[in-house]
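Participant: Sequence plus the predicted model coming up.
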Amino acid sequence: MGYNAPRMGNLKKKVLLFLLAGVALGLTRSYKKQLWILKQVPKEWKKGNRQALQRAINSLYTSHLLSEKHHRDGTTTLILSENGKRKALQFNIDKMEIKKPTRWDGKWRIVMFDIPEKLRRLRDSLRLHFREIGLIELQKSVFVYPYPCRKEIEFILEFYNARRYVRFVLAEKIDNELHLKNKFNFKQH
């Protein structure tokens, strides 16, 4: 990456994820205005130490995970740099889970990909993440899941920049459905 990545404490992770969600921390040269802005952060952060938050922001900035956007009114907005976006996505992807509805809608979600051999590491990473969130490999580079998972798949594809290699299919029937139902621990009627 070209820089030493900082040790990532919970506060730094929260700042990155907060910014990833589209909220920018605006900072000005005025101490009064900085305090006002810091008062606007979520309630869960208010429990913490404001100096710790400021140190976390400074550390993220010096680590090139945040960048500045200067405005005409003299304010500066901190935004995620490309490296920061990638790091924030990494935190989200590591704890991703697909919520299962109480009832199955009878449809299968099929994720297929065709990734060139020169991108084998990408292919292996996708396989690993698809398995980690519960998808089952139907065939080589074809995964299946019984519950809605498109948002999670799109998130993984965004993280790996792999959208162009992947297709998502919604199917009502698969010929080995009984085997898949057993794999997904469906109760027999």
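Facilitator: Here it is on my side, so go on. Here the structure is a predicted model, which is why all the values come from computation and not from measurement.
Participant: When you work out contacts or count neighbours from here on, use the C-alpha atoms and nothing else.
Facilitator: Will do.
Participant: residues near the closest residue to L135 other than its chain neighbours, how many?
Facilitator: Among residues not flanking L135 along the chain, Y145 sits closest, at 5.1 Å (CA to CA, 6 or more residues apart in numbering). For Y145, the count of nearby residues is 22 (other CA atoms under 10 Å).
Participant: then this one, side by side with the first:
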Amino acid sequence: MKKRTRLVKYGEISKGVLTYFGDALMAGYSSIEGRRGGISPMMIMGYLEDLLKSIKTDQEKNRKLLRVLKNLEKQEILDLQEKDGKVIVYLKNKNHPKIVEYSIKNILEFKKKEKKWNGKWFLVFFDVPEIQRNKRDYLRKLLVRLGFYQYQKSVYLFPYECEKEVTLIKKIVEGAKYMKYIIAEKIEDETNAKAYFKLLS
């Protein structure tokens, strides 16, 4: 029996586009902001080549990508302009929470791949008031999405320095103002955390 091709979902394409812009900002490509130059959808499509390979025709790829770009424009993240009959994509707001989240995630992923662990742990903990539990729950989910390990209910850790990234989190999440950042030389029961970050020798 022939194996059925998995259809790529719009949500996956949207995450891919946000990752693209997060990567671009991390690399310092300021030309994607405002009206400084913008980029073509073809550049984004090239970045998403592996994700879109299950879509048979270029026409269908263009249609789906354009739909995602227009949706991100409605969210005030991107700005689409037409020049000489071609669509140019601009990053409308580099401080949008979703863009900042993907930028932070890309930076932390880079640190996990490229940096050598020095044995220290970088902890984030918070005590958000019960009346703001929705913000507290969102913050917990965000830290997990960013790659932090949940050490205790409101204590998360990362094996590499991340103070700047934590400061950015405080800017985009209202409940994050209750966050504290600590550097620990050693923690108890660190085996699970080391396994999570693939640091067991």
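Facilitator: Perfect, thanks for sending it. Bear in mind the structure is a predicted one, so any value in this text is a computation, not a measurement.
Participant: Can you calculate the TM-score here?
Facilitator: Here the superposed chains carry a TM-score of 0.54, computed using TM-score structural alignment, normalised by the length of structure 1; 164 aligned residues with a CA RMSD of 4.9 Å.
Participant: just to revisit the earlier point, tell me which residue of structure 2 lines up with the residue nearest to L135 of structure 1.
Facilitator: Aligning on TM-score structural alignment places Y145 of structure 1 opposite F158 in structure 2.
Participant: show me the contacts for its match.
Facilitator: W121, F122, L123, G147, F148, Y149 (CA atoms under 8 Å, 6 or more residues apart in numbering).
Participant: Pretty sure the fourth one sits against F110.
Facilitator: No - using CA atoms under 8 Å, G147 of structure 2 makes no contact with F110, being 11.3 Å away.
Participant: Just the buried positions in stretch 110-128 of structure 1, please.
Facilitator: I110, V111, M112, F113, I115, L122, R123, L126, R127 (16 or more other CA atoms under 10 Å).
Participant: ok, which pair from these is furthest apart?
Facilitator: I110 and L122 (18.8 Å; CA to CA).
Participant: Is D127 of structure 2 in a helix, a strand, or coil?
Facilitator: What DSSP: H, G, I helix; E, B strand; the rest coil gives for D127 of structure 2 is coil.
Participant: So for it, what's the nearest residue that isn't a sequence neighbour?
Facilitator: Y178 (6.2 Å).
Participant: Check structure 2 and tell me which residue is nearest its centre.
Facilitator: Y102 (1.9 Å; CA atoms, centre = their mean).
Participant: which element is it on?
Facilitator: Element membership of Y102 of structure 2, judged by DSSP states H and E, is helix 97-114.
Participant: got it, and N58 of structure 1?
Facilitator: Taking DSSP H and E as the definition, N58 of structure 1 sits inside helix 50-62.
Participant: on contacts alone, who are the packing partners of that helix?
Facilitator: Contacting helix 50-62 of structure 1 under the criterion 3 or more CA pairs under 8 Å, 6 or more residues apart in numbering; DSSP states H and E are the following elements: helix 10-20.
Participant: which of the residues in the helix it packs on are buried?
Facilitator: Buried residues in helix 10-20 of structure 1, counted by 16+ other CA under 10 Å: L11, K12, K13, K14, V15, L16, L17, F18, L19, L20.
Participant: Next one: the fourth one from A24 of structure 1, what distance?
Facilitator: Right, K14 of structure 1. Distance, K14 of structure 1 to A24 of structure 1, using CA to CA, to the nearest Å: 13 Å.
Participant: What span of structure 2 is stretch 116-124 of structure 1 aligned with?
Facilitator: By TM-score structural alignment, stretch 116-124 of structure 1 lines up with residues 129-137 in structure 2.
Participant: Endpoints of that stretch, how far apart?
Facilitator: 11 Å.
Participant: How about the contacts made by R35 of structure 2?
Facilitator: Y90.
Participant: Let me know the secondary structure of it.
Facilitator: coil.
Participant: In structure 1, what sits opposite it in the alignment?
Facilitator: So, by TM-score structural alignment, R35 of structure 2 is matched to G26.
Participant: now the helices: where do they sit in structure 2?
Facilitator: Ranges of helices within structure 2 are 10-26, 41-47, 49-52, 58-74, 97-114, 133-146, 163-172, 191-196, based on DSSP state H.
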